[in-house]
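Asker: make a model of this:
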Amino acid sequence: MQVTFRDFDPFNCWFWLRFPNVPGQGERQYLEETFNCWYFLGRLGGFNAENLQVHEEGADVSWMTYDNDEAETSLLAVMHNMGEFEYQNEWARVWLDLGTSDGVGLDVLINALRCLDRDLLQIEELQVGGLNDEWPVEESEDRFFEN
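Answerer: Below you'll find the model as predicted:
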């Protein structure tokens, strides 16, 4: 799976996925559930690089002391909204307002999609941000409101 970043606006971000073949209903379900789970964690503030205490501790976290005060003082990092998946031939796209979530969230998504690509659904390309000349975006205010 090739990953490409284009013009990136976290508050108005399209994710474009290209497949070698038109994905079937089961494959679409895997893809959409991957994004839905990722988005749900983002809505709950899970992608906050300012509070990665366990990660920063290293491999041995036995008897680690978790600092709740440090966790409370970190800024919120939450995603705001996600549109519906759309499909056109070998392409899929979805719009997100990533809010104040951190880049760690994008890494988590890319890692999950790489596993999905390897095990369940071949993904040729993931494009993060920008527009796709082959599939114009119609401006719609609907996607700016909470689902």
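Asker: CA atoms for contacts and neighbours, from now on please.
Answerer: Will do.
Asker: so the residue nearest the centre of the chain, which of the three states?
Answerer: Nearest residue to the geometric centre of the chain (C-alpha atoms, centre = their mean): residue 109, 4.7 Å. Secondary structure, DSSP: H, G, I helix; E, B strand; the rest coil: residue 109 is helix.
Asker: that one and residue 77, how far apart?
Answerer: The gap separating residue 109 from residue 77 is 16 Å, by C-alpha to C-alpha, to the nearest Å.
Asker: go on, residue 133?
Answerer: The gap separating residue 133 from residue 77 is 32 Å, by C-alpha to C-alpha.
Asker: neighbour count: those two, which is higher?
Answerer: Applying other C-alpha atoms under 10 Å to residue 133 and residue 77 shows that residue 77 carries more neighbours, namely 22 against 7.
Asker: now the other sequence, so there's something to compare against:
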Amino acid sequence: MDVRFREVDPFNCWVWLRFSEIPSQGERNYVDGIFDSWYVIGRLGGFNAENLQVHEEAEDLSFMRYDNDDASSAMPALMHNMGQLEYHEEWARCWLDLGTSDGIGLDVLINALRQLNSDVVQLDQLLIGGVNEDWPVEDHPDSVFPNMN
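Answerer: Okay, here's the model as predicted:
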């Protein structure tokens, strides 16, 4: 799976997936499940790079001292909104308002889709941001900051 970033507006971002062939309903269900789960974690502030205490510990986690005060003082990093996945032939796309969530959220999505690519359905390409010329987009109805082009 080739991962590429195009112009990214975090408040009005399209994510594009190109499958090797038209996905079956079962394969679509897997993709939908990944995006839905990922969104719930982001909506609840799970992609907050300011509070990665366990990750930063990196060594033995036994008896790690978790700093609750530090966690409480971290600025919120909340994903704001996600549209429904749309499918057209071998393509899928999803509109996102990433809000104030940190880039780690996209890393988590990429990692999940890479594993899906290995285990379930072949994805040729993941494009983050931008627009495909052959599948035009309009301003998403949930967009707080519509495209001003």
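Asker: how close are the two chains, by TM-score?
Answerer: Overlay of the two chains. TM-score (TM-score structural alignment, normalised by the length of structure 1): 0.95; 144 aligned residues with a C-alpha RMSD of 1.0 Å.
Asker: show me where structure 2 has strands.
Answerer: 2-5, 13-19, 81-82, 86-88, 91-97, 123-128 (DSSP state E).
Asker: helices along structure 1, start to end?
Answerer: According to DSSP state H, structure 1 carries its helices in the segments 25-43, 53-57, 68-73, 103-119.
Asker: between those, which one is nearest to residue 82 of structure 1?
Answerer: Among the helices of structure 1, helix 25-43 comes nearest to residue 82 of structure 1, with 7.4 Å by C-alpha to C-alpha.
Asker: roughly how far is the closest one from the heart of the chain?
Answerer: 9 Å (C-alpha atoms, centre = their mean, to the nearest Å).
Asker: what's the answer for stretch 116-132 of structure 2, then?
Answerer: How far stretch 116-132 of structure 2 lies from its chain's middle: 12 Å, per C-alpha atoms, centre = their mean.
Asker: and for stretch 129-146 of structure 2?
Answerer: Per C-alpha atoms, centre = their mean, the displacement of stretch 129-146 of structure 2 from the mean C-alpha position of its chain is 16 Å.
Asker: next, the buried residues of that stretch.
Answerer: 129-131, 140, 143 (16 or more other C-alpha atoms under 10 Å).
Asker: most distant residue from the centre of structure 2?
Answerer: Here the centre of structure 2 is the reference, and by C-alpha atoms, centre = their mean the most remote residue is residue 63, at 32.2 Å.
Asker: what does that residue correspond to in structure 1?
Answerer: Using TM-score structural alignment, the partner of residue 63 of structure 2 in structure 1 is residue 63.
Asker: for residue 110 of structure 2, give its distance to residue 38 of structure 2.
Answerer: 11 Å.
Asker: try residue 7 of structure 2
Answerer: Taking C-alpha to C-alpha, one finds residue 7 of structure 2 at 22 Å from residue 38 of structure 2.
Asker: between the two, which one's more packed in?
Answerer: Neighbour tally, residue 7 of structure 2 and residue 38, criterion other C-alpha under 10 Å: the higher count belongs to residue 38, 19 against 11.
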